[in-house]
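Enquirer: Okay, sequence plus prediction incoming.
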Amino acid sequence: MYLKNALRAATALSLVTATGALADGHAKSLTIAIVNNGHMINMQKVAEAYTEETGVQLEWVSLEEGVLREQVTSDTATGGGQYDIINIGMQEAPIWGAAGWIEPLEFGAEYDVDDILPAMRAGLSHEGTMYAAPFYGESSMVMYRKDLTDAAGVTIADNDSWDNVKAAAAAIHDPDNGVYGACLRGKPGWGDNMAFITTVVNSFGGAWFDADYKPTIDSDEWRAAINFYVDLLGNYGPPGSEGNSFNEILALYNEGKCGMWIDATIAASFLEVDGVAYAQSPNAGNPVGANWLWAWAMAVPAGTENAEEAKAFIEWATSKEYVQAVADHPEFGWAKVPTGQRASTYANADFQAVAGFASAELAAIESAAPEATDLKPYVGVQFAAIPEFPEVGSAVAQEMAAALSGAKSVDDAIAASQDAADAIMREAGYY
């Protein structure tokens, strides 16, 4: 019933004909660009019910994270109209909304927008208007093998020091038996290796820019953070870490090869090994910004001719009813519902019974601090919510991957990063 009401209210579509065609000539198909993460892949199966009820065919374009960002940005900025619905996040949504690249979203009362976690609503809005709806949200946390730490006689506490975390990684590191002490992102990209690295920099007291938006990469804080990151992952991580992002590390973890993983809280939904424990993100004296905040959200590009139908699908796909549909699906259940999105999910006893990570995930989301502070003039934890950041972050990401692989020294990578960021910010007219 909700599905029909949402579709009717959002699009004023007529009823579906017996052949599955929409009687008043509205779109019969939507092209949806999604990131190739687990919840998005699962959505393709759950959404078969949407097609059955509405007749709207769904064409999925599933892309690796970096490729998705590149293609979606190019198509949306030019009004290309290749996609009717796109996956974007908190870096893009407010900026693209203000620029008119994506459509504002309004939902019916049954959608219960107030049920969406406040951090997610705020991060996907501009001047009080939502421009993207969260399909799932996340912070970051430590996910570690307690059986290994117990056997090694070490512990990992909430908001532990990086030194203690490094000591734990060393204690459980056993490459001869295929177990690596720490698995961390190394693949270059502003949302890949730099998502994690930025939280490390934050925790050392660093930031991307000063109050005048001059890059501060060539600083003692950045140098200490990058040396620590390269040392930790270089000594206690799997070989070839400069090629690993979320999906690669998830596979390694589920193969029993990772003793510890510090990454998106959403990963906990897909861990298949026993004995996983969780802790809030470590820091080097500054806990503010040590854990990130993100949502993979759904938005409607201004270039699509199918905006109303696209909004109707988003209203369904990000609703409480969708969460229930995943819970009821024979392949998934409550352990696989999208999280970090709605308060009602965390309040559900069935979800609590199977999601041992729920309280840690929610605590991480609620403690994330995206607002500007004395240390940084910009909004965002692992990114800066300015249009130039993807270019800056991508340039620095390549340098950090080179430092991790040994192709460059840390000092050389930092110097090159500073120069690249400075050139981009000068050309943009910040100073």
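Expert: Yep, that arrived. Everything quoted here is computed from the prediction, not taken from an experiment.
Enquirer: Every contact and neighbour count from this point should use C-alpha atoms.
Expert: Will do.
Enquirer: Would you tell me what the next helix or strand after the helix or strand containing Ala122 is?
Expert: In this structure, Ala122 is located in helix 118-123 according to DSSP states H and E. Later in the chain than helix 118-123, the nearest helix or strand by DSSP H and E is strand 125-126.
Enquirer: Against which helices or strands is that following strand packed?
Expert: Counting contacts by 3 or more C-alpha pairs under 8 Å, 6 or more residues apart in numbering; DSSP states H and E, strand 125-126 packs against helix 93-99.
Enquirer: Can you pull up the most central residue in the protein?
Expert: Geometric centre of the chain, nearest residue: Trp294, 4.6 Å, by C-alpha atoms, centre = their mean.
Enquirer: Now do the contacts for it.
Expert: Contacts for Trp294 (C-alpha atoms under 8 Å, 6 or more residues apart in numbering) come out as Gly89, Met90, Met120, Gly137, Glu138, Ser139.
Enquirer: Now tabulate those in JSON lines and tack on secondary structure and neighbour count.
Expert: Shown next, in JSON lines, are these (DSSP: H, G, I helix; E, B strand; the rest coil; neighbours: other C-alpha atoms under 10 Å):
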{"residue": "Gly89", "secondary structure": "coil", "neighbour count": "23"}
{"residue": "Met90", "secondary structure": "coil", "neighbour count": "25"}
{"residue": "Met120", "secondary structure": "helix", "neighbour count": "27"}
{"residue": "Gly137", "secondary structure": "strand", "neighbour count": "25"}
{"residue": "Glu138", "secondary structure": "strand", "neighbour count": "26"}
{"residue": "Ser139", "secondary structure": "coil", "neighbour count": "27"}
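Enquirer: Verify the contact between Asp98 and Gly128 for me.
Expert: Small correction: residue 98 is Ala, not Asp. No. When contacts are counted by C-alpha atoms under 8 Å, Ala98 is not listed as touching Gly128 (11.2 Å).
Enquirer: what about the two, which has more around it?
Expert: Comparing Ala98 with Gly128 by other C-alpha atoms under 10 Å, the one with more neighbours is Ala98, at 16 against 10.
Enquirer: how close does the more buried one get to Asp115?
Expert: To Asp115, Ala98 is 24 Å away according to C-alpha to C-alpha, to the nearest Å.
Enquirer: burial of Asn348, as a residue count?
Expert: By other C-alpha under 10 Å, the residues close to Asn348 number 11.
Enquirer: chain center to stretch 414-431, what's the gap?
Expert: Put simply, stretch 414-431 sits 26 Å off its chain's centre (C-alpha atoms, centre = their mean, to the nearest Å).
Enquirer: again with stretch 198-205
Expert: Worked out by C-alpha atoms, centre = their mean, stretch 198-205 lies 18 Å from the chain centre.
Enquirer: second one coming, line it up with the first:
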Amino acid sequence: MKNLCAALLCATSLLAYDSASAETLTIATVNNGDMIRMQGLTSEFTSANPDIQVEWVTLEENVLRERVTTDVATKGGQYDIMTIGTYEVPIWAKQGWLLPLDNLGADYDVDDLLPAIRSGLTGEDGKLYAAPFYGESSFIMYRKDLMEKAGLTMPDAPTWEFVADAARKMTDRANGINGICLRGKAGWGENTAFLTTMSNSFGARWFDENWQPQFDQPEWKNTLDFYLKLMNDAGPQGASSNGFNENLALFQQGKCGMWIDATVAASFVTNPKDSTVADKVDFALAPDTGLGKRANWLWAWNLAIPAGSQKSASAEKFISWATGKAYAELVASKEGWANVPPGTRTSLYENAEYQKAAPFAKMTIDSINAADPKNPTVKPVPYVGVQFVAIPEFQGLGTTVGQLFSAALAGQMSADDALAQAQQASVREMTRAGYIK
């Protein structure tokens, strides 16, 4: 008995030692469903890597962007891994703020990453500076039952005119049903992202070839007028506070006839555990106006290591686990193939089990492949980026413009005033930054 107690005491001491000596990774991430799921599976990683512990900092999208930007720019060292987007990766890599991911492991298969996603995460030196956790474009999610009740059939590739007509006919506010739910929450990655892709389809652009802002042009007025009227006629109350997560909840609760947003939402609106309308949902390509550009974006949420990290080896080990093929298989075993993080690997879209489980798979990959960051607009532009402009100044400017458009949606100013102020702010910022001579 004495020897047994001694052995137990020794084992307890060893466990305490292992826990105390383990390296702790602090990971900043966004409060989206796939990231929440990853946190729930973290014990799978730590049990296989007992020398590494994980602490999560989970933040709303706008707050996440603000905090990680401040931390990486000031070398604050708060986070060992950051969840950042396709916009930040090439800019931050060029500024020396990120470490290249050179040691993801022999079985990681970098060449399996979708070319459209991988290219946005690769630096000028050809190295990968972030690994995609999930990739997305955007498309229409709609209620088949409400579309049928309205006497309409959704085309695979609809126009904005059709979408607006359908939204008004599907609206039944007496029963809490809005014909359409669209982003209104201010933020360069929230309403500005949506309205920029919408404007692309209306023939608008942020800047002409000489970096002159274009908010005083008719294409932007047509975009904003159309959006505001549509949301007034068929959108939910308080829409100026609604971003991705808020609209997802509304759609899952059966309160939206249509929702145009990230393709990653498809698994959440078709999952009967979360969605009251799971068996009534279908999908279509983002709308156009016949000018040759659809209102779909290209994005990935990625895991990256800030430069100067003292825990880069452990951080890269976690990133390899969370973005590798084995993680997809882990999610499939726990939640089913339909809930695997989408939009990052060719092999997923060649997987017969995934194709069978995910009716949205083909529409998702078609939307991702259709987005063209190097030619995002009808008229020529000097920038890269579909729903953003890939310059450092865009983060602040995009948020300012988003605040103006959100105020217009809330009825605090007219569309003309919002556009005039967006033009003034853009001219001021682009002149200050030296783009306009």
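Expert: That came through fine. None of the values given here were measured: they were computed from a predicted structure.
Enquirer: thinking again about what came up before, the residue nearest to the centre of the first structure -> the second structure?
Expert: Aligned by TM-score structural alignment, Trp294 of the first structure pairs with Trp299 of the second structure.
Enquirer: which residue sits closest to that match, ignoring its sequence neighbours?
Expert: For Trp299 of the second structure, ignoring the flanking residues on the chain, the nearest one in space by C-alpha to C-alpha, 6 or more residues apart in numbering is Glu136 at 5.3 Å.
Enquirer: roughly how far apart are the one you found and Phe394 of the second structure?
Expert: From Glu136 of the second structure to Phe394 of the second structure the distance is 21 Å (C-alpha to C-alpha).
Enquirer: now Trp297 of the second structure
Expert: Distance of Trp297 of the second structure to Phe394 of the second structure, given as C-alpha to C-alpha: 16 Å.
Enquirer: can you check Ile305 of the second structure too?
Expert: Distance of Ile305 of the second structure to Phe394 of the second structure, given as C-alpha to C-alpha: 22 Å.
Enquirer: mind checking the SS state of whichever residue in the first structure pairs up with Thr58 of the second structure?
Expert: Aligned by TM-score structural alignment, Thr58 of the second structure pairs with Ser62 of the first structure. Applying DSSP: H, G, I helix; E, B strand; the rest coil to Ser62 of the first structure yields a three-state assignment of strand.
Enquirer: Pretty sure Ser62 of the first structure sits against Gly38.
Expert: No. Assessed by C-alpha under 8 Å, Ser62 of the first structure is found out of contact with Gly38, at 11.0 Å.
Enquirer: Tell me who's in contact with Asn247 of the first structure.
Expert: Going by C-alpha under 8 Å, 6+ apart, Asn247 of the first structure touches Asn37.
Enquirer: circling back: now do the residue nearest to the centre of the first structure against Asp412 of the first structure, distance only.
Expert: The gap separating Trp294 of the first structure from Asp412 of the first structure is 30 Å, by C-alpha to C-alpha.
Enquirer: what do you get for Gln398 of the first structure?
Expert: Taking C-alpha to C-alpha, one finds Gln398 of the first structure at 12 Å from Asp412 of the first structure.
Enquirer: Between these two, which is the more surrounded one?
Expert: Neighbour tally, Gln398 of the first structure and Asp412, criterion other C-alpha under 10 Å: the higher count belongs to Gln398, 22 against 15.
Enquirer: Quick one: the strands in the stretch 51-200 of the second structure, in order.
Expert: Assigned by DSSP state E, counting those that start in this stretch, the stretch 51-200 of the second structure shows strands spanning 52-59, 81-85, 131-136, 138-143, 178-181.
Enquirer: Switch those over to a markdown table; also include distance to Ala265 of the second structure.
Expert: A markdown table is the format used below for the strands of the stretch 51-200 of the second structure (distance: least, C-alpha to C-alpha, whole Å):
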| stretch | distance to Ala265 of the second structure |
| --- | --- |
| strand 52-59 | 18 |
| strand 81-85 | 17 |
| strand 131-136 | 9 |
| strand 138-143 | 9 |
| strand 178-181 | 13 |
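Enquirer: And these: which comes nearest Lys75 of the second structure?
Expert: Comparison of those against Lys75 of the second structure by C-alpha to C-alpha identifies strand 81-85 as nearest, at 12.7 Å.
Enquirer: tell me what the longest helix that the second structure contains is packed against?
Expert: Ranked by residue count, the top helix of the second structure under DSSP state H comes out as helix 2-21. On a contact count with 3+ C-alpha pairs under 8 Å, 6+ apart, helix 2-21 of the second structure meets no helix or strand.
Enquirer: how big is the angle separating it from strand 52-59?
Expert: On the basis of axes from the mean of the first three to the mean of the last three C-alpha atoms, to 10 degrees, helix 2-21 of the second structure is oriented at 50 degrees to strand 52-59.
Enquirer: what's the following helix or strand after helix 2-21 of the second structure?
Expert: strand 23-30.
Enquirer: so that next one matches what in the first structure?
Expert: Going by TM-score structural alignment: strand 23-30 of the second structure matches residues 28-35.
Enquirer: Just give me how far the matching stretch sits from the chain centre.
Expert: That offset, for stretch 28-35 of the first structure, works out to 19 Å (C-alpha atoms, centre = their mean).
Enquirer: Give me the buried positions along that stretch.
Expert: Lys28, Ser29, Leu30, Thr31, Ile32, Ala33, Ile34, Val35 (16 or more other C-alpha atoms under 10 Å).
Enquirer: what's the residue lying closest to Ala193 of the second structure once chain neighbours are set aside in contact with, if anything?
Expert: Leaving aside its sequence neighbours, Ala193 of the second structure sits nearest to Gln387 (C-alpha to C-alpha, 6+ apart; 4.7 Å). By C-alpha under 8 Å, 6+ apart, Gln387 of the second structure lies in contact with Thr192, Ala193, Phe194, Leu195, Thr196, Thr197, Trp297, Leu298.
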